[in-house]
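> no sequence on this one, just coordinates:
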């Protein structure tokens, strides 16, 4: 081989090696958005070896917390890319996170063939998530985020993905809520997955023609191994229409009360086992509910429920398609009143959403009489009944001007109203 051939030979080796390195190079971009209740870290992952084009995650961390007890991963379904970010800005989920010291993750997975590319963890969707949690743990200076257990929530193709993640990472999953799981979801679940409480919602063959078989199959696969799974048929709804958060949030809370590690740490902390003595079973035909030890029929055909409260809510959800909130929301706080000129003042305040049913609006009173509301029409924030995404995604700042004359000494009060029309205590604005 002459010297020119040798030159080109080594040049080809060099270029080939560079190309190989470039193909495996991972890139990540991030930005941080400070909001009223905390911070949202927006991370985008790309990697040539992924089957997906990119993965973007919006990660909400509540203000003032220094350790994370768990991570709610709210995975969108097929064709829902671009809307997952809304979960991190959802005031109801933010209140849920604040109560339990959780991080909230709203993924957006992008791929040429949509969910058929990202539905399996090996596509890069699992690696991108794990990489993001590691990066946010550093950015937020919260080491416990890296190994905190997961609350998985998935809709349709996202239901398939979340069930696949449970099969692949059972030691990381605290609970799973699968909303109309699709794409013929069926897995060889390991024994460890039988220790994870699971709830599956579907709308039956009439309202969920594409996916109801996946829901029933998953229920049967887990129950035959004595898995802790329930199934909820809301037959008057459909695949893309359900008030799932009203059932999913209390389901997650019941599980966390039993499974959450005693103390979060920077390393992995094992979750506590479920107390089977508290479990109830629900007859999927009659909807009668019983303590597990007293169930009169074939137990492995019944829905397994964490406790009596979950059992009651499961039955209500199947019958009505929702869970009625019967408690008032928390009252506003941090109220301020600033006079702008002789006839107007500016009110400002802070508020935590009702974990059960969010925030519809705020009422403004003067001397006990309702004089205004915020916003002036519509709602402060709601959610769609398809992907469970918050709207509007970014809520308006909590301040408004009202007419109050300079010599008017009447008392100004503000209250919060949730989506079931229940009102908090009125809080007085200091003068």
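Thanks, I have it. Only a predicted model underlies this, so the values are computations on that prediction, with no experimental measurement involved.

> from now on I want contacts and neighbour counts done on CA atoms only, so please keep to that.
Fine.

> skipping its backbone neighbours, what lies nearest residue 421 in space?
Nearest residue to residue 421, sequence neighbours excluded (Cα to Cα, 6 or more residues apart in numbering): residue 360, at 7.9 Å.

> so how far is residue 22 from the one you found?
From residue 360 across to residue 22, the span is 50 Å (Cα to Cα, to the nearest Å).

> what is the burial count for residue 191?
14 (other Cα atoms under 10 Å).

> just to be sure, residue 386 is in a strand?
No - looking at residue 386 with DSSP: H, G, I helix; E, B strand; the rest coil, it is coil, so not inside a strand.

> thought it was touching residue 238?
No - using Cα atoms under 8 Å, residue 386 is not in contact with residue 238; the gap is 9.3 Å.

> tell me, what residue is most central in this protein?
Centroid-nearest residue in the chain, with Cα atoms, centre = their mean: residue 74, separated by 4.0 Å.

> follow-up on the earlier one: more neighbours, residue 360 and residue 22?
Neighbours were counted for residue 360 and for residue 22 using other Cα under 10 Å; residue 360 has more, 22 against 13.

> contacts only, for that one.
Neighbouring residues of residue 360 by Cα atoms under 8 Å, 6 or more residues apart in numbering: 379, 380, 381, 382, 416, 417, 418, 419, 421.

> in strands, which of the residues you listed appear?
382, 416, 417 (DSSP state E).

> you'd agree the last one is up against residue 363?
Put plainly, it is residue 417. Yes - using Cα under 8 Å, residue 417 makes contact with residue 363 at a distance of 7.3 Å.

> and the two? Which one has more around it.
Legend: neighbour count by other Cα under 10 Å for residue 417 and residue 363, higher for residue 417 (25 against 20).

> for the more buried one, which non-adjacent residue is spatially closest?
Nearest to residue 417 is residue 423, by Cα to Cα, 6+ apart, at 4.4 Å.

> check it against this one:
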């Protein structure tokens, strides 16, 4: 853990050599969930020619089963280091992110770069080093495998953590016409050459990128309130990126997590609604059409490291120095998030479906609550509470989740199954399952299931 936590700082200092100079490829990256429809996977070996990706990479995608025509792809990009790269192998299986993808008829894609331990993250997190080409190739290949050829042409919504934030931001700057929105957690691309970070090549800021909604999200311990943390260089980099983009009228905001450092904390409870708002506004109704511009009538503004937002027409201060927020609803969620990350939710999760009892084993299916995900399930037998699955989800960084959570915001392996074994099941027993989201709201009970005769 310490090795991959320290890696971004070493990258900022420019002290890591290229992988090809000192490091051999060192798996395992071969422990991942199976990819059977609606999941699909491709893997590419490392390239040997200039401009090709220096590390092997897996791309796993989830396609909403009911989607006849995809309208976009949501990319969940892990950060630097072997631990974070391996965590990317489960990103496409995250039920909460799938709920966002399903709502908008989007695929959910999770890359997993097979970066050797302590190797140079820039060899993939700078998309100009081959990962841009590999990414676009995977969309074409996965489109063919999934019988969704439109995947190669649809817009992208990008989420990235640490080095993944460098990558997502870099893709905005390279392809602003393809990116519907980008959420950059603890990592941004460099816009001006920095003699202290000679290993990182600066990007240029095209005019088109100013129309792409971007959120810079980081932990307060990454240089905002704590100046001597190992990640204290993250805020100065974010601040420079924000000032450059916002100063030219870019649609960029800042959301400081008041509880965390370089981990992802509870960011998904703001990131998913924010991306939902951007996708609702920008995705074209017909595949192949251009992205729509963000509406301007309901924009709110806030001081980047403050806690209060106001409608743009009432904001007191320089608008081009203020964090941009797309709507009143997002502004209110932002104000909750930057105070204690307790983004409110009043909607109950969907009820579990397809509840079945085979022998002593109860199984079910369930979709996540878009706003608050899934924390646990309550099993009822004959109208009485029998069990809670799990009794306590595992997440050392924020709200407990049913699927548990890793450092780079992905489920743990092995994936948690929707299954319960009742050693005292009787032929006459009736079972129901209730979903509970991460703010404690319960779904209506599922339809009843009885033991098959």
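Looks like it came in fine. Nothing here was measured: the structure is a model prediction, and the numbers come from that model.

> just give the TM-score of the two.
TM-score of the superposed chains, computed with TM-score structural alignment, normalised by the length of the first structure, equals 0.84; 389 aligned residues with a Cα RMSD of 2.4 Å.

> aligned partner of the residue nearest to the centre of the first structure in the second structure?
Under the alignment (TM-score structural alignment), residue 74 of the first structure pairs with residue 76 of the second structure.

> for residue 333 of the first structure, same thing?
Mapped onto the second structure by TM-score structural alignment, residue 333 of the first structure lines up with residue 353.

> could you check how far its match is from residue 67 of the second structure?
19 Å.

> look at these two and report which has more neighbours.
Shown here are residue 353 of the second structure and residue 67; by other Cα under 10 Å, residue 353 has more neighbours (18 against 15).

> can you count the residues close to the residue nearest to the more buried one when sequence neighbours are not counted?
Leaving aside its chain neighbours, residue 353 of the second structure sits nearest to residue 365 (5.2 Å; criterion: Cα to Cα, 6+ apart). By other Cα under 10 Å, the residues close to residue 365 of the second structure number 14.

> now do residue 346 of the second structure
9.

> so what's whatever residue of the first structure lines up with residue 54 of the second structure up against?
Aligning on TM-score structural alignment places residue 54 of the second structure opposite residue 52 in the first structure. Contact partners of residue 52 of the first structure, counting by Cα under 8 Å, 6+ apart, are 109, 110, 111, 112, 117, 118, 123, 124, 125.

> and which of the contacts of residue 360 of the first structure is nearest to residue 142 of the first structure?
Distances from residue 142 of the first structure to these, taken as Cα to Cα, are shortest for residue 381 (28.9 Å).

> map that closest one across to the second structure for me.
Counting by TM-score structural alignment, residue 381 of the first structure lines up with residue 403 in the second structure.

> what's the answer for residue 142 of the first structure, then?
The criterion is TM-score structural alignment: under it, residue 142 of the first structure has residue 148 as its aligned partner in the second structure.

> then residue 18 of the first structure?
Checking with TM-score structural alignment, residue 18 of the first structure has no match.

> check contacts around residue 18 of the first structure.
With Cα under 8 Å, 6+ apart as the criterion, no residue contacts residue 18 of the first structure.

> how about stretch 401-419 of the second structure: buried residues?
By neighbour count on 16 or more other Cα atoms under 10 Å, the buried set for stretch 401-419 of the second structure is 401-413, 418-419.

> still on that earlier bit, find the nearest non-adjacent residue to the residue nearest to the centre of the first structure, please.
Excluding its sequence neighbours, the residue lying closest to residue 74 of the first structure (Cα to Cα, 6+ apart) is residue 153, at 4.8 Å.

> hang on, that neighbour packs against residue 71?
No - here residue 153 of the first structure lies out of contact with residue 71, judged by Cα under 8 Å, at a distance of 10.6 Å.

> neighbour count: the two, which is higher?
Higher neighbour count among residue 153 of the first structure and residue 71: residue 71, with 27 against 24, using other Cα under 10 Å.

> confirm that the more buried one sits in a strand.
Yes - per three-state DSSP, residue 71 of the first structure lies within a strand segment.

> let me see the contact set for it.
Going by Cα under 8 Å, 6+ apart, residue 71 of the first structure touches 102, 103, 104, 105, 145, 148, 149, 150, 151.

> how about JSON lines for those, with neighbour count added?
Output for the contacts of residue 71 of the first structure, formatted as JSON lines (neighbours: other Cα atoms under 10 Å):
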{"residue": "102", "neighbour count": "27"}
{"residue": "103", "neighbour count": "27"}
{"residue": "104", "neighbour count": "27"}
{"residue": "105", "neighbour count": "28"}
{"residue": "145", "neighbour count": "29"}
{"residue": "148", "neighbour count": "29"}
{"residue": "149", "neighbour count": "28"}
{"residue": "150", "neighbour count": "22"}
{"residue": "151", "neighbour count": "22"}
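
> among those residues, which ones are in strands?
Short answer: the contacts of residue 71 of the first structure in strands (DSSP E) are 102, 103, 104, 105, 150, 151.

> now stretch 91-98 of the first structure, how far from the centre of its chain.
Centre-to-centre, stretch 91-98 of the first structure and its host chain are 9 Å apart (Cα atoms, centre = their mean, to the nearest Å).

> residue range for it in the second structure?
Aligned by TM-score structural alignment, stretch 91-98 of the first structure falls on residues 95-102 of the second structure.
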